[in-house]
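Novice: my questions are about this predicted structure, shown below with the sequence.
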Amino acid sequence: MKKLYNDNLSNVPLSQLNDNVDEKLRDVFISPKICKMRRGKRAFEKTDKPVTQYKDVFLTDDTENRRIFLQGETGSGKTTFLAKMALDWCKESHMCSAKGNISHIFADLDVVQGFMFVFHITLKHSVKQFDVNTMIKKQIIDSIYAREDRKKAYILVNEIMKRERCLVLLDGLDEWTGPGDHHNLPTLVVDHSKCVMLFSTRPWTLAVGKIKHSEIGALLQLEGINKPFEFSRILLSRRVSKEDLNIKYAAFKHYIENQKLEKLLSSPMFLSTIVCSYADGIELNGSKCELYILLLESLFKKANLETRRFEQPPFPCFTGTKYIQPNIEHMNRLAELAFNLLFENAKENSLVFSNTELENFALTSGIVSATHNAFTVRSASFYMFIHFSIQEFLAAYHIARNTNLIDGVISVYLNRHKDANRDIAEVFTFMCGLEVVGAERLSSMMNERNALNDDSSCVFCDIIQEGYREAVANGHTNMSPKLSHFYIDMLNMKDLQSIWANNTANALSLCVDNDMETYANDDSASNMKIDLSLCSKLKILTLKGNGILIKGKYPIHVLLLSLPLLFIRYEVHCIFLF
């Protein structure tokens, strides 16, 4: 098993742009930013307790957690962290930086090595299965032993799991679907009660409420990496000469600050794309769409070296590309498949190719991966996009080219699925960067659903804000997404104030928390301007802090009486503008 892990998990690609160039994980690993979540009355809440040692993962107040969840957004490093844990069990103990300094983060390897066995499972390869024992058989034992030896190994592993303390790492719960019965999680049999399970997942999987709080022994939040610029230097050191490293690194930091890309650097996936593209002389402006187009450029190049530029790029982010145009028909058909898989077909279904040429292109380019399907009598392959976010981008691209789908298939999807707004959040963000008119229409439909559900309003407000930022990064500065419930603080005030200006008349609730000790009486981003006379539908108003400017011809109590408010609370020094 250790040989299997060392063969399959010990190397990681430097960049999503080129899977062929990889490095030993221990040479490029840098400490992840993980914190503990605490159980609140209605939901888990983030704490300021960092997790820097394995004992913090497995123990809470000296009590071992039996079922642990590690949640993080796409590309935050969940898969890498679980791979590191499996390798640490294999005594791959010298995790160090490029400078050769041994890391003190997650250095207590005795905690992981205290388990008799560590079983590393990739859940997207075990869709429709719920029994962890079956997953171990299919993914691990069948990969180690020839057919005639497997039966003995099955029996042995079962006996070990009955008697010994083992760790089961289950990577990608958000990409797993159960058999359709009452199983919302992969499960261990009662007889294996000494085993510990650790799941990695995207946050929405836990947010939808299918997993009970009682099923969560401990919840950890992975927010990327602690020292993104240090990681950038490590990656650059693999791409430029030692003599040029200091100059290139200083120039890279200046580039990041000028382009305001800092917020993307906490994600290892985005950071590696930005760093490696920069090392190759390609500079970005903060757009997610540009990042994914860059990624597709590199993938398409693997399948077809022909180059040709667009005379009229279909969307701004396509400008300057040269490998996409010769492959645009393949991209369009893959985008349609991505859309169908996301919005029309069951989540567990794999891609189905009816065209051999498209299948060959998808596999050759690396945009699609294939694994052996162990559940068929005859040899067959199971196809999937290399990353779920790639599928989401291509689905958004297909919608941008066919905006009639918004009032058709997507409308049906929104009405059919309770958590549809969360499910398509990334698709919406990409849409904002590609086709702003369609994105505005989609935001209106999503907002209609959200206006009826106050519990998810804060989350939806974040979704709209992310979409707006993506639109601006792609030159769509006049985008007017729809939003009824506003939750505004110092960090999002600039963006949401612009969105508020176009939604004032239809806003249902407004919560402004400008908790700052000092403020300037000017047009800075720290001041929130509210014209209450235009808020004809406002029912909930909460104002807190300083620098909130109220516009109106009457005293505030007169203005408030004129509104259909059901709830109001304000602790604010107001400045009236007449």
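Specialist: Nice, thanks for sending it over.
Novice: for the rest of this, base every contact and every neighbour count on C-alpha atoms.
Specialist: Fine.
Novice: buried sites along stretch 195-204?
Specialist: Buried positions in stretch 195-204, judged by neighbour count with 16 or more other C-alpha atoms under 10 Å: 195-203.
Novice: in JSON lines, list those residues along with distance to residue 421 and secondary structure.
Specialist: As requested, the buried residues of stretch 195-204 are exported to JSON lines (distance: C-alpha to C-alpha, whole Å; DSSP: H, G, I helix; E, B strand; the rest coil):
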{"residue": "195", "distance to residue 421": "36", "secondary structure": "coil"}
{"residue": "196", "distance to residue 421": "33", "secondary structure": "strand"}
{"residue": "197", "distance to residue 421": "30", "secondary structure": "strand"}
{"residue": "198", "distance to residue 421": "27", "secondary structure": "strand"}
{"residue": "199", "distance to residue 421": "24", "secondary structure": "strand"}
{"residue": "200", "distance to residue 421": "22", "secondary structure": "strand"}
{"residue": "201", "distance to residue 421": "18", "secondary structure": "strand"}
{"residue": "202", "distance to residue 421": "15", "secondary structure": "coil"}
{"residue": "203", "distance to residue 421": "14", "secondary structure": "helix"}
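Novice: please compare the first structure with the one that follows:
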Amino acid sequence: MFEDKGVFKRTDKQVTQYKGVFLTDDNVNRRIFLQGEAGSGKTTFLSKLALDWCGEPHDISASDNSSLFFSDIDVLQSFVFVFHITLRNSVKQFDVYTLIKQQIIDSIYSQEDREKAYKLVNEIMKREQCLILLDGLDEWTGPGDHHNLPTLVVDHSKCVMLFSTRPWKLTVVKITDLDRYTSVQLEGVNKPFELSRLILGRLVDKDDLELKYSAFEHYIEKQKLGNLLSSPMMLSAIVCSFAEGVELKGSKCEIYILLLESLFKKANSEMRTFEQPPFPCFTETQYIQPNIDTLNRLAELAFHLLFVNAKENSLVFSISELRKFKLDEKEQKEFALQSGILSSARNAALLRPSSSFSFIHLSMQEFLAAYHISRNTDLVDGVISVYLNRQREAYCDISQVFIFLCGLDVTCAEKLSSMMDERHALSKTVHWYYACDFQSIILAGHREVVANGHNETFLRLSTFEFNQQISNTNDLHRIWTNNAANVISLEVKALFDYSASQMDLSLCRKLKRLVLIGDRHRDGILLKGNYTIKVFVCKVNSVYITNKVHAMCLYWAYKLNHD
């Protein structure tokens, strides 16, 4: 990634070796961000890195050169120690050395030996180059003061910190000294069909593999599921469901229902279908209905943790939270743990040892929260509205909940999109560069709406950017058509193939910001109408305008020329 006015953007450079992560021109990168969306494999990548440093052998089943990816383990050997930290378990702590003491040393040594270990690790970190893996920056809140990132003390300046995070977090932490940071983006599975074939080979007879794999490729193309295969979690669910004869249509909700089904089956094999399923994606399920009461309690817990609880208790929580929703009872608690929806860890304590709990994955917690909202739509105007008002970037961190909501209850999602768009517009007003990519969130929500059988949606978006990185311009243009009257910002780049998209600016009665970036090798940006003015700004060649927006465009032409 490269930094541009406070925002990390993609480059065309693919990273396939550890040196591409840790070195720039043979100089060590001291602060590194590994960005990736939910389920893209960030935690798995950090675990693999730690295992490679330990020298653990890996079973390479593929016959080609895939084993060459991240094979330069010698780069890792330059680190004397690797410390793996899970940030969700210490959301208020900012000092990395204290994190290492609490999460690693205290779990290895007895009380009598810890002081010696503390001193030893401190001396090592002063003198040697160590690697600290900090997993889940987006799940970390900080102490609420000026510390917006976990930090090292000055004496430990030789150490390297590698953070994994969802991209939205980097837009709100207000990183300083950006030249000292390196960022890479994890996009998921590099060769999804090869991995699909490997997984399929474990699920079907060897003699049937080639025929099944050929049918799988055709199925993915027919159902247009290719964009989901980059996520390891999604890929596994799609392949396993195909092996069992279940065909998907591209809905994330549908896939998470399958994941939920497989987890419920582990804890209770009783089967029963819904006579009246609460949502369409529940229609073919067999193991959810017998456990619907537990599901509803878990969903209420998931929502409460994300939207009501303090941030530091939203992901890792105690038995008291289970007690609030009657999940502490033996039968309910055992079901949640045996199914794997919840995991439990023992907290070390001298006087009263206790257990902490968390959901199997943040995205599963977000899906369950969206399910609870869909069953209680008044929460949008109530609890969620209050949540969004707490902090400026709150609308960014609920993006996955919003996308799931689009697949469950489109009317509720439309209302939430309007509230989120209002906050996004305010954030843009403060600083145009530090707001998250809200357009991508709305696009993902739109695709989820369509995948769940809804032909029309009115998701709100008032800031548009048409450029060459948009994968489906038809989707964005449909959203534009429904939002033109509310648009306050429009950016159009000539490299974007907008030939099939007619944009009538006379509909944009609230437009406050217009950015046109043309291309000297092409015809520029043409906005057709009755009047013509020449604008030689930002490589824009010609602008043709309509009578209704003549004065507005003339003003922008004047302003751009003088700026």
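Specialist: Okay, I see it. Quick caveat: nothing in here was measured; it's all calculated off a predicted structure.
Novice: got a TM-score for the two of them?
Specialist: With the length set by TM-score structural alignment, normalised by the length of structure 2, the two chains reach a TM-score of 0.87; 526 aligned residues with a C-alpha RMSD of 2.6 Å.
Novice: that older thread, quick check, nearest of the buried residues of stretch 195-204 of structure 1 to residue 573 of structure 1?
Specialist: Closest approach between the buried residues of stretch 195-204 of structure 1 and residue 573 of structure 1, by C-alpha to C-alpha: residue 203, at 37.0 Å.
Novice: against residue 456 of structure 1, how distant is the closest one?
Specialist: 14 Å (C-alpha to C-alpha, to the nearest Å).
Novice: just residue 566 of structure 1 next, same as before
Specialist: From residue 566 of structure 1 over to residue 456 of structure 1 the distance is 19 Å, taken as C-alpha to C-alpha.
Novice: of these two, which one has the most company?
Specialist: Ranked by neighbour count (other C-alpha atoms under 10 Å), residue 566 of structure 1 and residue 456 place residue 456 first, with 16 against 10.
Novice: count the residues that sit near the aligned partner of residue 24 of structure 2 in structure 1.
Specialist: Taking TM-score structural alignment for the superposition, residue 24 of structure 2 sits opposite residue 60 in structure 1. Counted with other C-alpha under 10 Å, the neighbours of residue 60 of structure 1 add up to 13.
Novice: skipping adjacent residues, who's closest to residue 60 of structure 1 in space?
Specialist: Of all residues not flanking residue 60 of structure 1 in the chain, residue 218 sits nearest, at 7.9 Å (C-alpha to C-alpha, 6 or more residues apart in numbering).
Novice: quick one: residues contacting the corresponding residue of structure 2 for that neighbour.
Specialist: For residue 218 of structure 1, the aligned residue in structure 2 is residue 182 (criterion: TM-score structural alignment). For residue 182 of structure 2, the contact set (C-alpha atoms under 8 Å, 6 or more residues apart in numbering) comprises 1, 29, 31-33.
Novice: so which bits of the strand or helix carrying residue 182 of structure 2 are buried?
Specialist: Taking DSSP states H and E as the definition, residue 182 of structure 2 sits inside strand 181-185. For strand 181-185 of structure 2, the buried set under the neighbour-count rule, 16+ other C-alpha under 10 Å, comprises 181-185.
Novice: any chance of those residues in JSON lines, plus distance to residue 509 of structure 2?
Specialist: Written out in JSON lines, the entries for the buried residues of strand 181-185 of structure 2 read as follows (distance: C-alpha to C-alpha, whole Å):
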{"residue": "181", "distance to residue 509 of structure 2": "41"}
{"residue": "182", "distance to residue 509 of structure 2": "41"}
{"residue": "183", "distance to residue 509 of structure 2": "39"}
{"residue": "184", "distance to residue 509 of structure 2": "40"}
{"residue": "185", "distance to residue 509 of structure 2": "38"}
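Novice: what is the burial count for residue 389 of structure 2?
Specialist: Residues near residue 389 of structure 2, counting by other C-alpha under 10 Å, number 12.
Novice: surely it is in a strand?
Specialist: No. For residue 389 of structure 2, which was evaluated using DSSP: H, G, I helix; E, B strand; the rest coil, the result is helix, with no strand membership.
Novice: what about residue 142 of structure 1, which SS state?
Specialist: Note that with three-state DSSP, the state of residue 142 of structure 1 is helix.
Novice: pull the contacting residues for it.
Specialist: By C-alpha under 8 Å, 6+ apart, the contact set of residue 142 of structure 1 is residue 150.
Novice: redo that, cut-off 6 Å
Specialist: Residue 142 of structure 1 sits next to no residue when contact means C-alpha atoms under 6 Å, 6 or more residues apart in numbering.
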